[in-house]
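Q: Got a predicted structure here, sequence first:
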Amino acid sequence: MDEQNRLKLLTPILKQYSLKPYFVEDFGNIQKVYSNKGVFALKKITPFSGIDFIHHVQFLYQKGYNRIVPIYPTIDGRYGILDNHKLYYLMPWLSNEMKENRDGRHKQLFRELARLHTLSAKEIAIDKDEKTEHYENTVLKWQKDEEFINGFIEICEKNWYMSPFELLFCLYFNDINQALRFAKGKLEEWYEKTKEETNVRAVIIHGKVSTEHFLYDDRGYGFFINFENSKLAPPFHDLLPFLSRSLKGYPKQHEACLDWIYTYFKYFPFKEDELSLFLSYFAYPGSLIRVAQNYYLKKTRKKELKFVQQLQQEYWHMKNIEYIVMKIDESERQKKHAQEGAKE
């Protein structure tokens, strides 16, 4: 769409904010609007998303959390405009200049995420039967995964000549099995600690935490954007996807990642049961097991080399996560021993 047509399309929408656009730059779902009252960001989303997330943003502002890019109301008080099967909302435009290095940027993100979770935390009732059902279903699913990897390695070892994928899986098997057993152990720990409890701590999660959704203003302060996926949920729902993405790639001891996590824990420490569940889900090698299952079932037409590369990448990912998980688990055990020693 050329500039004139874009202006023609957006002018009636911006008029409802009492804005007269001079020029508009296209950034996909976001339009950078130069107007008579300054520079703004006009976000376009599907109407199916709705604007329920506005309530979460307003709630956080009322709690004193102002590190969210504000959403401006129209002249008549609406926070979204439905136009041509799209929903639009308006925000200030942030410069997002890099004032810190990558690690500093991540630490500020985790610090602000912890503050967001702290201010929105609340105890919500949970049905004990539902918790038990969730635990039992997860255990059953993981048992099936364990049965698969044990069965698959037997098949591999019976072959006179293993394929490259089968050979690699056999080499990785002990590490995969160890990660699976650790995750199952932590899940059981969580359940034993909480099976009689009828409340659980929930927070407003951002729902799509990313450095692309944490922008800086001219003063160097970071602000969250893109709250459309926000909801009330356990806090690790924000941490796990971000950390998992960050730990993909070649094997490496990600000390920076540990630093981000402990920056978060400094401002929003997990309870013992929350940490057990967090470590359980984090450590579980589900994506690696899916690769082996896809190879065994040959659901795709990928060639052997592609399967081998995917298995290797998922193994590296699992080992990078393992380093972080073991460091946290060891640190927490030392803290617990120190506390028990102090009581004696």
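A: Everything's here; your move.
Q: CA atoms for contacts and neighbours, from now on please.
A: Will do.
Q: how close does His317 sit to Gln58?
A: Look at His317 and Gln58: by Cα to Cα, to the nearest Å, they are 38 Å apart.
Q: err, Glu147, not the other one
A: If you go by Cα to Cα, the gap between Glu147 and Gln58 works out to 48 Å.
Q: Which one of those two is surrounded by more residues?
A: Between Glu147 and Gln58, counted using other Cα atoms under 10 Å, the more crowded position is Gln58 (16 against 11).
Q: Does the more buried one lie in a helix or a strand, and which?
A: helix 53-62 (DSSP states H and E).
Q: One more to weigh against that first structure:
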Amino acid sequence: MQTPNEHVSLLTDLLPRYRSVNILYQEAVNKSVLSFDTQCSITDFYRDFNDIQIFEKIILNFYLSTDKEKQGQIISNLRTEISKNLEFYSANKDFFDKVDIIKVCSSRRKPLNIEIDGQLKNTNKLWKELTQVRNSLESASWQDDKMATQRLTKDEERLEQAYKKEQEKLSVFYEQQKESDNHASKYLENVFGRIYELGYTFISLLDNYFPIEKENTPTSESITKISEPEQELQTEIEPDMIFRTDKYENLLILEQKLIPDKYLNTELHWISTHNNGKPDIKRLVTFLVALMDNKYFLPGKDPKIRSFFESRYHISIGQNFEECRREKFIDTYKIVFNEYKF
């Protein structure tokens, strides 16, 4: 059974690895080149941490067994590095997705090529000398030149032994080259997209167990003052006031999928929640971002869009729908709602 310190250790192992990967991302983009060593490091990172069940188990044990102050520091730092990675991939998606990994692996530094070329020259030189001695030996035998035959026979034996040793050296180099090629073949996959998906899952799990506290909690008086006119606004909004032609009908079709996927119930209440029971507002905002990115709405209707869906789905979205906060979901919706035909 793992101890609390081991849970901390596993998370603190992940944290510097994420930092290192982010640095490698930055260097690759700055140079517009992905080196083989960088490809190996990034692939190894993915292989070491791609088991989501293990990560969630560690997070759960960490949540149950560590003091709150230590939790806050570690989780905040980890969330920051994962978010940086997600943002970096999103901003440079074309570069990362189009990297020619086969070319990266085949163009890696191959120091053995120099040794093999040198050893081939030595081996071929001895083979040439051995061939010449054998020809001379055959000629001496035909001429019945016993002294020459004896001398050339010794030369042949000496060169055969030397040639055999050089052949063995060459075989070692070829075997090492084969091992190097086999090693490189393990890094032929582009894992940047997989790391992005993994990071998004990590963030979701962190948010489930360690939700970010809201910065400002309005008083009951301010809620009353705000909610009354907003409720008034919500009841006045009709679909044709915010939707482009035929897009509202498309929304109705999408809602029929949201219901069996446990985002909505049959009464159109937003029911998606975190593990702690709190409403998963980010999922709703991600869905709305998907609608916006696919041109469902008329321009300049943000306040009415938010109010429409707050009323329709019986939930408060609040500041989560502000443009600066929803921008980060522009790419993630394609993963979360990848089976939805927007």
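A: Structure's in. What do you need? Bear in mind that the values here come from a model prediction, so they are computed numbers and not experimental data.
Q: so what number do they get for TM-score?
A: TM-score for the superposed chains, counting by TM-score structural alignment, normalised by the length of the second structure: 0.23, backed by 118 aligned residues with a Cα RMSD of 6.0 Å.
Q: just checking, what packs against the helix or strand following the helix holding Gln58 of the first structure?
A: Using DSSP H and E, the helix or strand that directly follows helix 53-62 of the first structure along the chain is strand 81-83. If you count contacts as 3 or more Cα pairs under 8 Å, 6 or more residues apart in numbering; DSSP states H and E, strand 81-83 of the first structure packs onto strand 86-92.
Q: Stretch 122-140 of the first structure: how far from the chain's middle?
A: Distance of stretch 122-140 of the first structure from the chain centroid (Cα atoms, centre = their mean, to the nearest Å) equals 21 Å.
Q: List the buried residues in it.
A: Applying a neighbour-count criterion of 16 or more other Cα atoms under 10 Å, one finds 131, 135 buried in stretch 122-140 of the first structure.
Q: if we can go back for a sec, may I see the buried residues of the helix holding Gln58 of the first structure?
A: 53-54, 56-58, 60.
Q: Could you quantify the relative orientation of the helix or strand hosting Arg105 of the first structure and helix 53-62 as an angle?
A: Using DSSP H and E, Arg105 of the first structure maps to helix 102-120. On the basis of axes from the mean of the first three to the mean of the last three Cα atoms, to 10 degrees, helix 102-120 of the first structure is oriented at 90 degrees to helix 53-62.
Q: helix or strand right after helix 102-120 of the first structure?
A: Per DSSP H and E, the first helix or strand lying C-terminal to helix 102-120 of the first structure is strand 122-125.
Q: That following strand packs against which elements?
A: Short answer (3+ Cα pairs under 8 Å, 6+ apart): strand 122-125 of the first structure packs on strand 199-205.
Q: which strands and helices sit next to the strand it packs on?
A: helix 102-120, strand 122-125, strand 231-233.
Q: packing partners for the next helix or strand after the last one?
A: Later in the chain than strand 231-233 of the first structure, the nearest helix or strand by DSSP H and E is helix 236-246. Contacts defined by 3+ Cα pairs under 8 Å, 6+ apart place helix 236-246 of the first structure against helix 272-283.
Q: The helix it packs on - contacts with which helices or strands?
A: helix 164-194, helix 236-246, helix 304-343.
Q: what about 6 Å?
A: Applying 3 or more Cα pairs under 6 Å, 6 or more residues apart in numbering; DSSP states H and E, one finds that helix 272-283 of the first structure makes contact with helix 164-194.
Q: in the helix it packs on, what's buried?
A: So for helix 164-194 of the first structure, counting by 16+ other Cα under 10 Å, buried means 165-167, 169-170, 173, 175-177, 179-191, 194.
Q: Figure out how far it is from the centre of its chain.
A: 22 Å.
Q: what packs against that helix?
A: helix 272-283.
Q: Is it possible to get JSON lines of the helices and strands packed on strand 199-205 of the first structure that adds distance to Arg333 of the first structure?
A: What follows is these, written out as JSON lines (distance: least, Cα to Cα, whole Å):
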{"stretch": "helix 102-120", "distance to Arg333 of the first structure": "23"}
{"stretch": "strand 122-125", "distance to Arg333 of the first structure": "26"}
{"stretch": "strand 231-233", "distance to Arg333 of the first structure": "27"}
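Q: which one of the ones you listed is the most hemmed in?
A: For these, the largest average neighbour count (mean count of other Cα atoms under 10 Å) is found in helix 102-120, namely a mean of 19.
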